[in-house]
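Enquirer: mind folding the following:
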Amino acid sequence: MTDPASGGLADIITARLTAALAPTQLEVINDSHHHSGHLGDDGTGESHWTVAVESAAFAGLSRVQRQRLINNALADLLAERIHALAIRARAPGEA
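Expert: The predicted model follows:
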């Protein structure tokens, strides 16, 4: 599920993570309004994000390995458009 107030970048993040991880649950949250005027705020309103992803691709992987999969899917966005990304990644059946 994508935060509809997020606009274009949320749709790109959703598409990338869906293609890379085939998630059973996905939430993309734009947190930029909490960081307005802070370091990394580029004025676009799309600089700080949280993703909550549930995917079978994470089964048996460590937290770091899961984050790497997400970071790889969003690599160019992290380099150019996303200042901060909070990640909650779990396999199906995990709390």
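Enquirer: C-alpha from now on. contacts and neighbour counts both.
Expert: OK.
Enquirer: buried stuff in the top helix by length along the chain?
Expert: Looking across the chain with DSSP state H, the single longest helix is helix 8-21. If you call a residue buried by 16 or more other CA atoms under 10 Å, then helix 8-21 has these buried ones: Leu9, Ala10, Ile13, Thr14, Arg16, Leu17, Thr18, Leu21.
Enquirer: to compare with the earlier structure, here is another sequence to fold:
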Amino acid sequence: MSLAQIIETKLTQALAPTHLEVNNESHMHNVPPNSETHFKVIVVSEQFSGQRLLARHRAVNQALADELAGGVHALAMHTYTPEEWQAQGAAPDSPKCRGG
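Expert: The predicted structure follows:
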């Protein structure tokens, strides 16, 4: 199972998202081909209702503690309630890598 699939499984189990995207953005960085080190996740969950951004990010960090302690070098998190996601419709684009 790829690291992206593991991330998807763990976030699904922990947060029961209504929408989930796990994007491997390693190719945008100065890493070997086929790396799984840089990810962007978009998580839409009812569990985020009434939570501040920090609490939402802590929930994601907790679900992915093993991956963040190991192979994941960078994780961009975009966390929304279903209402916020409906109003916004998309997460911001990731910036270009400054290191290559």
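Enquirer: in three-state terms, label the spatially most central residue of structure 2 for me.
Expert: Central residue of structure 2 (CA atoms, centre = their mean): Val41, 2.2 Å from the mean position. Put simply, Val41 of structure 2 is strand when judged by DSSP: H, G, I helix; E, B strand; the rest coil.
Enquirer: what's the matching residue for it over in structure 1?
Expert: By TM-score structural alignment, Val41 of structure 2 lines up with Val51 in structure 1.
Enquirer: residues near the closest residue to its match other than its chain neighbours, how many?
Expert: Nearest residue to Val51 of structure 1, sequence neighbours excluded (CA to CA, 6 or more residues apart in numbering): Val28, at 4.7 Å. Neighbours of Val28 of structure 1 under the rule other CA atoms under 10 Å: 22.
Enquirer: what segments of structure 1 are strands?
Expert: 25-30, 48-54, 84-90 (DSSP state E).
Enquirer: equivalent range in structure 2 for the last one?
Expert: So the one you mean is strand 84-90 of structure 1. Residue span in structure 2 matched to strand 84-90 of structure 1, by TM-score structural alignment: 74-80.
Enquirer: return the residues in contact with the equivalent of Ser26 of structure 2 over in structure 1.
Expert: Aligned counterpart of Ser26 of structure 2 in structure 1: Ser32 (TM-score structural alignment). The contact partners of Ser32 of structure 1, taken as CA atoms under 8 Å, 6 or more residues apart in numbering, are Asp41, Gly45, Glu46, Ser47, His48, Trp49.
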